[in-house]
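Enquirer: Return a 3D structure for these sequence lines:
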Amino acid sequence: MASSAPPPAAGGLAEPAHPNQFALLGQRRFAPFFWTQFAGAANDNLFKFAFTVMVTYQLQVAWLPSSLAGLVIGALFILPFLLFSATSGQLADRWDKTRLMRLVKNLEIAIMLIAAWGFVQSQVPVLLLCTFLMGLHSTLFGPVKFAYLPQVLNERELTGGNGMVEMGTFVAILLGQVAGGLLVAVPGVGPSWVALGCVGVALLGRGVVQFIPAAPATDPGLKINWNPFTETVRNLRLARQSPVVFRSLLGISWMWFFGAVFLSQFPSFAKDVLHGDEQVASLLLVVFSVGIGVGSLLCELLSRRHVEIGLVPLGAIGMSVFAVDLYFASRGLPASAPQGLATFVAQGAHWRVLADLALLSLFAGLYSVPMYALIQLRSQPTHRARIIAANNILNALFMIASAVLAGALLALGCSIAQVFLFVGLANAVVATYIFLLVPEYLLRFVSWGLSRFIYRFRVQGDQHLPTQGAAVLACNHVSFIDAVLLMAASPRPIYFLMDHRIFRLPVLGTLFRLARAIPIAPQKEDPVAYEAAFDRAAQVLREGDLLAIFPEGGITRDGQLQPFKGGIVKILQRAHEDGLAPPVIPMALTNLWGSFFSRIELRGGEPAAMVRPFRRGVFNRVGLNVGPALSPEGLSPELLRAQVAQLLAPASAPT
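Expert: Sure thing, here's the model as predicted:
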C-alpha cells in the first residue's frame, strides 16, 4: 500500500524545527488548536459530571432514578456518535477545517446557554437534551480534530502532536469532572455556578479557536450524503479499503472498550472492593488520567519522533500484565468501614493497586497514540476525516458493547476484580489476533526492541528517507539482521529483496516471511524464482512502496564492502518500462561487523555468525548513514557502490 505523508505545514505556515513535542505549544499551527480541544473536553465533562451529581444527590426525579442517571446521561452523549459521525466526517473533508471548528464552537455556546437555564431552573429534560446536543458537538469536532493534525504536522511531529492532544484531553477530562463536582456541591448556588462555568469555558474555547490558521478542504468537491445510515455503511467500506488502517481502527476501538470497563467501574470498585469513599474514587480517576497522559507523552521519546507502531504491542502487553495484577492486588483486601483518602493511601497494599492502575493506563497511552498517528499518516488526505468518522462509530459501538459485557458479567455473579481480570486476559487474546492479522505491528516491535535493547542504533540522514512514493533503498549487507535494522529506521513499511537461503533460518526466516520479504535465488540455480523476484519487486514500486535491496548479493565475509551485482540495473529498467523513475537511496550500516549477527573469523574455520553471544559485550553502538537520493537515469552498480562506500568512510573506525 502506498504511504502518504502530510506537508510540513498547512496554509503556508512553515514552522522552524523544534526539539520536542512541548515546543509545538509555542507555534500557531498547533497551540490554538490544542487549547480549543482542551476547553471542549473540559466543558463536556464539567457539564456531564455536574449534571450527574445533581440528579444523583440533589434532585429527586421519579422517572430518572439515581441508579440509572449515569447510564442514561452516558448513553445520550454517545448516541450522536452513532447517528452523525458519518455526516461529520463528510463535512470535515468538504469544508475548511478551521471554519468548521469555529461553527462547532458557536454551537457549543448556544448549547451551554440553554444548559445554563436548565441548571438554574433544575429542568432535567432540558439538561438531557443538552447532553445529547453536547454529544453532537463532540461528534462534529472529532473527525476535524484528527484530520487537522496531519494537515499541519509532518511525519516526525505527528506522534508528538497526537501525544500532546491525548495528554491534554485526559487532563481536561479530569479537571472538568473535578470542577463540575466541586461547583455543583456549593450550597445554595451550586447549579448557578455550574451554569456560569459552562458558558465561560465555551466562550473561552470560541476565543481560542479564532487563532487557528486556515486548513483548506481536502475534498472540496465532495457531495454530502445527508442520510446517516447509508453514509455510515459507506464510511466503514471506505475504511476497509486499507486493511492496515481498518484493523488499526479496530485496535483503537478495542482500547476504548478496555478503558471504558475500568472507568465505568471506578466508583463501585472504590466502594465495594477498596472500601474507600468518594475521594478514593476520585483518586483512581486521577491516577488513571495521569497514567494515560504520561504514556502519551512518552511515545515521542520512545519513537525517536517517528510514527512508531512497534510501541503498540508493548502497550498491549503492559495493559494485560497490569490488568491481571490489579485482580491479584485487590482480591485479598480485608473488609472495613469506608476509608477517607488519607487512611487509604497510608496502607501499603493500596499502593500496589494504584501502581497497577497507573502502569495499566500508561501502557494504554503507548498503545493508542501510535495507532492514531498511523491512521492519520496512511489514510488518503481526501477522505481522512471520513476514516476518522468511521473510527468514532466503531469506538461508540465498542463502548456500548463494553457496558453490556461488564453488566452481564456482574449479573452472573462476577466480582469487579474478576471483570478486570477477564478484560485483561481478553486484551491479550484480541491483541494477539490483531498482530497476526497485521504482522507489521509485530515486526516493528521486534525491530524497535532490537535497535534499543541489543544495539544502540543511531540513524544519520534519515531526512533523506522518502515519506511518500516509490523508492529503492540500496544498502551494504553486514549481518543477518540488516533488514530488521532498516525497518527500525523507516516509519514506512519496506519490502526486502533477499537471498532465499536466509529464509531457512529458524527465527529470522519466519520474521522475514511475515515481513513479506521477496526471496531471490541466482539465475543459474533457479531461473523461475529469479524472474518471479523481479516481477514482485516491480509490483512493489508500481504500488508506490519502498523496495530495499542488498546489491552485494550476500553478507560480507570479511567486513569489507563487496562489488555490487547488476540486479539494481534490472530493477530500474523494469521500473522504466512501467513508466516509473524511482529514486535510489544509498545507505550504509556501520560498526555492525563483528557483532553477534554478523560473521566473524573463527580459528581454523570458515567465518560464522551467531556464535559467542557477548563477544562485543552488550548495547553495541551501530549506525545507519542515509545519503541523498540518486537519479535512476544512468545509475550503474559501480557508481552506487561508490556512494555507499562514501557513506561508510566517516564511520570506518569503531565508535
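Enquirer: Going by C-alpha atoms from here, please, whenever you check contacts or count neighbours.
Expert: Fine.
Enquirer: separation between residue 33 and residue 5?
Expert: Counting by C-alpha to C-alpha, to the nearest Å, the separation of residue 33 from residue 5 is 20 Å.
Enquirer: now the helices for the stretch 201-350 of the chain?
Expert: 228-240, 243-268, 278-303, 311-330, 341-345, 348-378 (DSSP state H, counting those that start in this stretch).
Enquirer: this one as well, want them side by side:
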Amino acid sequence: MNDRPIPAVEDASREHDGHAPHSQFALLRERRFAPFFWTQFLGAMNDNVFKIGFTSLVTYQAARFSGVDPKTVAFLISAIFIAPFVLFSATSGQVADKYDKATLMRWVKTFEIAVMLIGATGFWLHSVMLLYACTFLMGVHSTVFGPVKYAYLPQKLRADELVGGNGLVEMGTFVAILVGTILGGVAAGLGATDTAAAGVALNGVAQNGGAPAGAVWLGGICITVALVGRVASTFVPPCAPSQPGLAINWNPFSETWRNLRLARGNRTVFLSLLGISWLWFVGATFLASFFNFAKDVLSADPDVVTVLLAMFSLGIGIGSLLCERLSRRRIEIGLVPLGSIGMSVFGIDLFFASHAVPAASHLLTVGEFLRVGEHWRVLADLFLLAMFGGFYSVPLYALIQSRSEPSHRARIIAANNILNSFFMIVSALMAMALSKAGVGIPGIFLTTALLNIVVAGYIYALVPEFLLRFLAWVLVRTVYRIKLLNVGRIPSEGPAVLVCNHVSYVDAIVIMAESPRPIRFVMDYRIFRHPLFGWVFRHAKAIPIAPAHEDPAMLDAAYDACAAALAEGDLVCIFPEGKLTRTGDINPFRHGVTEILRRSPVAVVPMALRGLWGSMFSREADSEQPQDRRRGLTSRLTLVVGEPFAPGEATLDGLQAAVAALRGTRR
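Expert: As a prediction, this is how the structure comes out:
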C-alpha cells in the first residue's frame, strides 16, 4: 500500500489548519463572511421597508398622491421594481465578473444612500413620481447586487462551507423581508387616525392610512438603514475579479440573449436555473396571495398577514439552515426532489385546510385567529411548504455556484435573475387569469402545487442525477446508518479511479450518496437487466462490462468508456472482485482495474465498505456461516477511504491488500 498521499487530494472534511469543521454560524464571526452577510441583509430589508411603506401610504392616503389608483398600485410598484432585473441583469453580470466584488458592494451601497434620499424627498413631498423613480432605482440596486452576492460566496467559502453559507444567506434574506415588512408597515402607520385599520401588507398590499409622521419616519428609516449598510460594506474583504479583461457589452438586449446562451452551455446548471426560477414562481404566487387569502378565506384582518409571512419566512430560514446538516456540508442535490415533494404535499394540504376553516362574522384579530384550531393547520402547511422550499433552493444555488465556470459565474447568476423575473411575471399573469375565471385563492394554491409536480417530474426526467441522488440519500438515511472515515480523500476535482470491495447490490448507491462528486461506476452488464437497479445505473451513466469470454466487444467498449470519462476529469469506480461476495470475504481482484490504469494512468483511491454483509441487499450467506446474517430494517455500516496511490504505483496485489486492510475484520 502506498503511504504517500497525492498532494492534489485534500480532506474536505477538515479545516485548512487541520481543525474539525465548525458550524455554519461560525461564519458570522469571520470577516470573509460577516460584513458581506450584513450588507446583503440590510439591503434586502431596506427594499421591503420602502416598498411596503410606499404601498401603504399611496393605498390608504391616495388623496395625498395625485393620479394613483389604490386598486392597482400594488401591482404597479411590483412591476416597476422587477423591471430592472429584466433590463439590466445581463449588464450587471458582466460588471460583477470584471471588477472587484467588494468594491462593487461599496459602490452599490453608496448608490443606495442616494436613492433613499430621493425616496425620503418623495415621502416628504407626497410626490408619487419621485417614489416611482426610487422604486425603479432600488430595483437597479438589487439587480446589480444579485450577481455580486452569489459570485462572491464561492470565491470566499470552501466547498464544505458553500451549502452552509448559502443557507445563511437564504435565511437572512427572508428574515430581512419579514423585518422590512414589519418596519415599513409600522412606520407608515405612525400617526394614523384610524389605528384599528393598522396592519401589515405583503408585496405592496397596503395596511393603514399613514399620517405625514409616517412619511417622515419611513424616509428616516430608509436613509439610516442605507447608511448602516454602507458602513458594513466597508469591512468586506477584497474579492478579485473573475475576468478583469472582459469587454462589457452595454446593449442589455443582446447581452441578455448572450447570457441565456451562456447558461445553456452547461445543461445541469441551466436546468438548475430553471428550477430556482420555478421556485420563485411558486413563492411569488403564494406570497402575493397572502393579503386576499387572509381577508377573503381566513376572515382575518391585515395584521394576520404578518403572521402568515412570519411562518413562511421562518420555514424558509429553518429549511435553509437545515440543509448543511442534512447534506453533511456537501452540495447534496438529493435534497432538491425532497424539497419539491414537500412543497406539493403541503401546498395541496393547504387547499383542503383552507376549506376546513370556519366562517367568521367579522375580520379576526391576530389573537382571535390563533385561538381557532383549524388555523394552526394552515400555519403548519405554510411553514412546512416554505421549509421544503429551503431544502429545494439552497442546493440548487450551491450547485450553480460550484459548477459554473469561475470566469463567467456572475453572468450565470445574472441569467438566473432574468429567468426569475420572467417566471414571477408569468406567475402574476396566471394568478390574475385564474382569478378572473372565478378560481379562488385556495384553488390558485392547488393549481400551483399540482403544476409543481409536473415541472419537477419534467426536470428530473431531463437530469436524472437529481432523482438518483435523492434515492441514494434516502437509502443511506433510512435503510442504513452510515459512518464515514476519511471521505475527504476522494479528490474534489480531477480524474481518479476508485476501487472498493463488493458486498451488496447497493454498494454503488451507498458510495454515490457519500461522494462529493458524481461517479461513473463500472458494473456487471447483468445488473442492467434488473428492473430497478438497471434503471438506476443506466441513468447514472454506469459503464456495463462483461468478461472477455462472454462478450469481448463489450469489454473493450467498457475500457474505452472508462478512458473517455477519465480524460474528461471524471471519477470512475470499479469493484475489482467482479462479483458480489457470497461469504463476506474479499474475492481475488481481477485485472480490469490494471487495464483501466494502463490506458489512463491516474491516481487510485482504495475504499472499503464495512457492515453491509448480512443486510437486506447482500447475497445469502453460506450455510456454514449463518451467524453473519444481520437482516433487518436498518444496518450500521462504514465507508472508509484510504490513502491514494500515485499513478503507476498501483499494483493488483497492493490494491487488494489496501482494501482488505481498510475493511478490517468487519464484513
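Enquirer: Residue 33 and residue 5 of the first structure: who's more crowded?
Expert: Just comparing residue 33 of the first structure and residue 5: by other C-alpha atoms under 10 Å the higher neighbour count belongs to residue 33, 25 against 21.
Enquirer: Adding mean neighbour count, write the helices of the stretch 201-350 of the first structure out as JSON lines.
Expert: JSON lines is the format used below for those (neighbours: other C-alpha atoms under 10 Å):
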{"stretch": "helix 228-240", "mean neighbour count": "18"}
{"stretch": "helix 243-268", "mean neighbour count": "20"}
{"stretch": "helix 278-303", "mean neighbour count": "22"}
{"stretch": "helix 311-330", "mean neighbour count": "23"}
{"stretch": "helix 341-345", "mean neighbour count": "14"}
{"stretch": "helix 348-378", "mean neighbour count": "24"}
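Enquirer: Go through those helices and name the closest to residue 532 of the first structure.
Expert: Each of the helices of the stretch 201-350 of the first structure has some distance to residue 532 of the first structure by C-alpha to C-alpha; the shortest is helix 243-268, at 24.9 Å.
Enquirer: whereabouts in the second structure does the closest one align?
Expert: The alignment of helix 243-268 of the first structure onto the second structure (TM-score structural alignment) covers residues 267-292.
Enquirer: How about the contacts made by the residue nearest to the spatial centre of the second structure?
Expert: By C-alpha atoms, centre = their mean, the second structure has its centre lying nearest to residue 394, at 2.0 Å. Neighbouring residues of residue 394 of the second structure by C-alpha atoms under 8 Å, 6 or more residues apart in numbering: 163, 166, 167, 170, 320, 323.
Enquirer: which one in the first structure is aligned with it?
Expert: With TM-score structural alignment as the criterion, residue 394 of the second structure matches residue 369.
Enquirer: now swap in residue 554 of the second structure and tell me
Expert: Using TM-score structural alignment, residue 554 of the second structure lines up with residue 529 in the first structure.
Enquirer: Could you pull out the buried residues of stretch 194-212 of the first structure?
Expert: Of all the residues in stretch 194-212 of the first structure, those buried under the rule 16 or more other C-alpha atoms under 10 Å are 194-206, 208-210, 212.
Enquirer: Could you do stretch 421-431 of the first structure as well?
Expert: Residues of stretch 421-431 of the first structure classed as buried: 421, 422, 423, 424, 427, 428, 431 (neighbour count, 16+ other C-alpha under 10 Å).
Enquirer: which helices and strands does the stretch of helix or strand the fourth one belongs to pack with?
Expert: Under the criterion DSSP states H and E, the helix or strand holding residue 424 of the first structure is helix 416-437. Of the remaining helices and strands, those touching helix 416-437 of the first structure by 3 or more C-alpha pairs under 8 Å, 6 or more residues apart in numbering; DSSP states H and E are helix 243-268, helix 311-330, helix 384-411, helix 439-449.
Enquirer: mean shift of stretch 71-86 of the first structure relative to the second structure?
Expert: Averaged over the aligned pairs, stretch 71-86 of the first structure sits 0.5 Å from the second structure after superposition, using mean C-alpha distance after the TM-score superposition for the first structure.
Enquirer: what range in the second structure matches that stretch?
Expert: By TM-score structural alignment, stretch 71-86 of the first structure lines up with residues 75-90 in the second structure.
Enquirer: got the contact list for that stretch?
Expert: Residues contacting stretch 75-90 of the second structure (C-alpha under 8 Å, 6+ apart): 51, 55, 132, 135-140, 143-144, 203-204, 252-253, 255-256, 259, 411, 414-415, 417-418, 421-422.
Enquirer: repeat for stretch 124-138 of the second structure
Expert: 47, 51, 54, 64-66, 68, 77, 80-81, 83-84, 112, 115-116, 118-119, 121-123, 212, 215-216, 219.
Enquirer: same question, stretch 383-398 of the first structure
Expert: Against stretch 383-398 of the first structure from outside (C-alpha under 8 Å, 6+ apart): 78-79, 81-82, 85-86, 88-90, 92-93, 139, 142-144, 146-147, 218-219, 232, 235-236, 238-239, 249-250, 252-254, 256-257, 376, 379.
Enquirer: same thing but at 7 Å, please
Expert: 78, 81-82, 85-86, 88-90, 92-93, 143-144, 146-147, 235-236, 239, 249, 253-254, 256-257, 376 (C-alpha atoms under 7 Å, 6 or more residues apart in numbering).
Enquirer: same check, this time on stretch 572-586 of the second structure
Expert: Under C-alpha under 7 Å, 6+ apart, the answer for stretch 572-586 of the second structure is 496-504, 519-522, 562, 587-590, 592-593, 613, 619-622, 667.
Enquirer: Show me which parts of that stretch are buried, residue by residue.
Expert: 572-586.
Enquirer: Kindly report the same for stretch 635-644 of the second structure.
Expert: Quick answer for stretch 635-644 of the second structure (16+ other C-alpha under 10 Å): 635, 637, 638, 639, 640, 641, 642, 643, 644.
Enquirer: can you tell me what part of the first structure it aligns to?
Expert: Going by TM-score structural alignment: stretch 635-644 of the second structure matches residues 620-629.
Enquirer: can you pull the contacts of residue 584 of the first structure?
Expert: 471, 472, 473, 474, 629, 630, 631, 632.
Enquirer: Sounds good, over and out.
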